[in-house]
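>>> Below: sequence and its predicted model.
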Amino acid sequence: MHKSCSLILICALFSCILAGCWDRSELNDLGITSATGIDWSEGRWIISYQVVVPSGMWSGTGGNGSSSQATIHVFSSEGKTIREAASNSNLEIPRQLYFAHTDLVVIGKAAAEHGLADLVETYLRSVEARESVVMAVTEQRASDILKLFVPLERIPGDAINKIMSKQEAISGYFSIVRLIDFARDLYSDSRTTGVPEVNLRGKRDAEAHSELTSQDFFKMTFSDSRLRLTGVSVFKDARRIGRLDLKESFGVSILSAEVKKSIVAVPCPSASSPNGFSSFRVEKNKDESDP
């Protein structure tokens, strides 16, 4: 009897300290955010969220079917601070935003020139945000970038991430910059860093494409509006102070020994054509100071 009472007491004690499901969140209650956009207008922060629509991702049995619903929904909220803008998002979306899968943050031109100190502080202090998110700057509004569907990919934020990763591995014009890298460079001796730029190219604007579903967009054989990496925005003390085009960015990458692989075209004076060019492949870029 004594042993039974002791066993019951021990079980009761363990039940008090074991983790439970009291704070669980159901999947149907979450809004999975794939990318975030940061804009600045008239003294207020505008935060845009690219939320995945699960029903739009469904492709039918065996992948043969299709869904006419868009795969993402983009909405914006604003506030005097970034935290207030994020809090105000609860006024218009029925689900709790979930940032564990957010891999990209796009910075609009006005926000970049205003300064990103508040953004860095918010990401580094928040337990929900990921400081490993990839950063990109645009000359347009960040919300316009998030609204544009990218061919061959269902989630635009993921597509931009893949374009930047592929460029870094194959072309070497510039390296991917994550928010933690951006914050670290701001505390370096130069307090200067560069962030890749992604911009809209073409005649149609993003608003026209945002009205199309992803299925409609994928059926198009040609799009007048597309996303393209165009260079690097230069920041000092978290504020954008200038820009580098692709050629200048590649030069900086060469000098910094950050090129992993690339193709370089050079003129051929001895060629039959005066405008003849040849190309060679860069397999490795090494700093002379390295052992």
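Nice, I can see it.

>>> going forward, measure contacts and count neighbours with C-alpha atoms only.
Will do.

>>> what's the spacing between Val137 and Gly202?
18 Å (Cα to Cα, to the nearest Å).

>>> Show me which of the two is the more surrounded one.
Val137 (28 against 11; other Cα atoms under 10 Å).

>>> and the more buried one, what is it in contact with?
Applying Cα atoms under 8 Å, 6 or more residues apart in numbering to Val137 gives the contacts Val106, Ile107, Gly108, Lys109, Ala112, Val195, Pro196, Glu197, Val198, Ser233.

>>> The third one - how many residues pack around it?
To tie it back to what came earlier, the one meant is Gly108. Using other Cα under 10 Å, Gly108 is surrounded by 25 other residues.

>>> put this beside the first:
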Amino acid sequence: MKRNLRRIIIVIVVLLATTGCGRATELNELSIATGTGIDGKKGDYSVTYQVSVASTSSSASGGGSVGASSQAGVRVFSSRGKTVQEAISMSAVEEPRKIYFAHNNILIISKETAEDGITPLLDSYFRNPNSRETVHVLASQGQARDILTKNIPPEKLPGRAISEVVEKEKFLVSFYPATTVFELALGITSESRTGVIPEISVSGEDPKELESSEVMSKTAQSAKLRLTGLVIFKGDRSVGKMNLEESLGMSWLTNRVKGTTLSFPDPDSLGEENQSAVRICNAKVKVTPVKGLLHYTIKVKAEVSGELIETTSEEDLTDTSGIDKLKQQIEQVILRQMEMAWASAKAMKVDILGIGNKIHVRNPKEWHKLKPNWDEELARMDMKADVKVKVVRTRLFLNSFRQMMNKTLE
């Protein structure tokens, strides 16, 4: 009995001695990064950190007082090094807190860094246990730091706001596909060796205005951060950029359209003055490489449905022939966007559709023969697209309001 009691006492003493937070890090010892930017090139990197200010981070998620509305929610600083990790380590000579990347929302890569190659960046990123591969990655026209220093009213945390813009854009308009660090790495290491990331830029008369906390109390700003293009990677280097229509065409071809709004000319209009609009609700696109006698052909089959949300057409929408004419116009718009994207991809010699991946999965031996001269084979490929559109609803009005007005004048 005494022996058992002695054992219990020893266990209790040991447990008491080993409890506590000896290795724990307190929250006030951390700088929580909400956005990160990479500038420079191999041998000379600059890493920029956008870290949240503790006094405003709580109000950013739950609403704060009016008096704190003009206070900046973040602070921004940079450090340099020969490698990405050395640059991060150099932050310790000026930053009293350890930088914590687990809550990072965005990674911005400058044009110079993207053109030089992002292999060192990705290698460093995936070796860091605190970094999340689900972070959205974007490219900047100029310095990545210039993006991270800008506020996005009314949001207190610009990094989180940019991430939300990218995520919502994916479902509302699908212009520029949202890409995570993992998806980018997966794309450039696949057989197609292609990756895409949205480009973010500052537009407006006075970009410096967005760097002041006073902008948070203004009703209008003279500058804005916005998505402006789609940067294309071949391997680990950027090789070009697509504009809005080309990028939307790429979204069609890669089956990434979650929703978008298309304007198209009315069937009875001679010019571009009278336009109608359709809201795309559902899209299913399948791309198949078909081997011919001399080279491959890309066959595209698209099934799209949408709602007519605006029209000035004189067509009788109560009749199927009137609806059919509208559908043909919509199909032509989608087809044109696909062709623009395909032409742009061929000009840059990039396999944005993942054709190489498809051939490799179906016929590894065939791909082994094609791979050494894949750029030339890609340039010879033609695309044949079949687009079918279904207009599921015409809303409250069957015919256009313009048609109703014309009838009252008769």
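It's in. All values derive from a computational prediction rather than experimental measurement.

>>> what's the closest non-adjacent residue to Arg130 of the first structure?
Tyr123 (6.6 Å; Cα to Cα, 6 or more residues apart in numbering).

>>> what do we get in the second structure for that neighbour?
Aligned by TM-score structural alignment, Tyr123 of the first structure pairs with Tyr125 of the second structure.

>>> and whatever helix or strand that match lives in, how far from the chain's centre?
If you go by DSSP states H and E, Tyr125 of the second structure is part of helix 119-127. A distance of 20 Å separates the centroid of the chain from that of helix 119-127 of the second structure, by Cα atoms, centre = their mean, to the nearest Å.

>>> Which residue numbers in the first structure does the very next helix or strand once past it align to?
Downstream of helix 119-127 of the second structure, the next assigned helix or strand under DSSP H and E is strand 136-140. Mapping strand 136-140 of the second structure onto the first structure (TM-score structural alignment) gives residues 134-138.

>>> So which residue is smack in the middle of the second structure?
In the second structure, the residue lying closest to the centroid (Cα atoms, centre = their mean) is Ala178, at 2.5 Å.

>>> my guess is that one meets His136, correct?
Yes. Counting by Cα atoms under 8 Å, Ala178 of the second structure does reach His136; the two are 7.0 Å apart.

>>> Give me the common contacts of these two.
Joint contacts of Ala178 of the second structure and His136 (Cα under 8 Å, 6+ apart) are Val166.

>>> Okay, helices next: where are they in the second structure?
2-18, 54-62, 84-89, 111-116, 119-127, 144-148, 158-172, 181-188, 244-253, 320-348, 355-362, 364-370, 374-380, 401-409 (DSSP state H).

>>> okay, the angle between the second one and helix 158-172?
It stands for helix 54-62 of the second structure. Counting by axes from the mean of the first three to the mean of the last three Cα atoms, to 10 degrees, helix 54-62 of the second structure points 20 degrees away from the direction of helix 158-172.

>>> got it, and the first one?
Using the same axes, to 10 degrees, the interaxial angle of helix 2-18 of the second structure with respect to helix 158-172 works out to 90 degrees.

>>> hmm, back to that, can you tell me which of the contacts of Val137 of the first structure carry over to the second structure?
Using both residues aligned by TM-score structural alignment, their matches' Cα atoms under 8 Å, the second structure keeps these contacts from the contacts of Val137 of the first structure: Val106, Ile107, Gly108, Lys109, Ala112, Val195, Pro196, Glu197, Val198, Ser233.
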